[in-house]
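# The sequence and its predicted three-dimensional model are supplied below.
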Amino acid sequence: MTIPNHTNVKKKFGDRLRQIRQARGLSQEELAHLCHLDRSYIGGVERGERNISLLNIHKIADALNISPREFFNDD
């Protein structure tokens, strides 16, 4: 088993979040409002700069009406 590069993991998660958010027609600000997080935090997650917590993954998934597992699917 290889150890993943933490930067790549965060970037991949952020890219997937951006893809889902944009597919739903939401701005970063709108998503932040829906999940009670700061817009700059959402931007940092999407850029792979933040090591997002499980609690915040759950908040964002709830706001997008998806399962948290959808952030980890490559479709």
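Yes, it's here.
# contacts and neighbour counts: CA atoms only from here.
Fine.
# what helix or strand does the spatially most central residue of the chain sit in?
Nearest to the geometric centre of the chain sits Leu17, at 3.7 Å (C-alpha atoms, centre = their mean). Leu17 is part of helix 6-23 when elements are defined by DSSP states H and E.
# Which elements pack onto that helix?
Helix 6-23 sits against helix 39-46, with contacts defined as 3 or more C-alpha pairs under 8 Å, 6 or more residues apart in numbering; DSSP states H and E.
# adding another structure so you can compare the two:
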Amino acid sequence: MQYEERFSKRLIQLRMQKGVSAREMSLSIGQNASYINNIETGKALPSMNGFFYICEYLNISPQEFFNETAEAPQKVRELAEKASALPQQQIEHLAALANDLLENLK
């Protein structure tokens, strides 16, 4: 799969997780109504500045955008932020829970 197609598919996945339309997202980042649709259909790619606005809107880093193994990077970030405020013992419980969940996926 070419990088343009992978970029488009990832954008669609992340936008849908946020629960917004392509039009709504386009307007929210200060672009014309068809901006995101054009990227998702492969008609255009964003500028570097546009890409950063997209990431900011999705509340993810550029690294998280390209990490295709992370299905919901914004939720992972939220979880990490909340976990960082927990006492050590609760963090250990949370880590054990995560390990159990991963074992059940196998």
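Looks like it arrived, so ask away. Model, not experiment: these values are computed from the prediction.
# quick revisit: just give me the match in the second structure for the residue nearest to the centre of the first structure.
Matched across to the second structure, Leu17 of the first structure falls on Leu11, judged by TM-score structural alignment.
# ok, and the closest non-adjacent residue to that match?
Once flanking residues are discounted, Leu11 of the second structure sits nearest to Glu40: 6.8 Å by C-alpha to C-alpha, 6 or more residues apart in numbering.
# hang on, the earlier thing: pretty sure the residue nearest to the centre of the first structure sits against Phe71.
Yes - in this structure, Leu17 of the first structure is within contact of Phe71 by C-alpha atoms under 8 Å, at 6.4 Å.
# what residues are up against the counterpart of Tyr53 of the second structure in the first structure?
In the first structure, Tyr53 of the second structure lines up with Lys59, judged by TM-score structural alignment. By C-alpha atoms under 8 Å, 6 or more residues apart in numbering, the contact set of Lys59 of the first structure is Cys35.
# Lys59 of the first structure: which element?
Per DSSP H and E: helix 54-64 holds Lys59 of the first structure.
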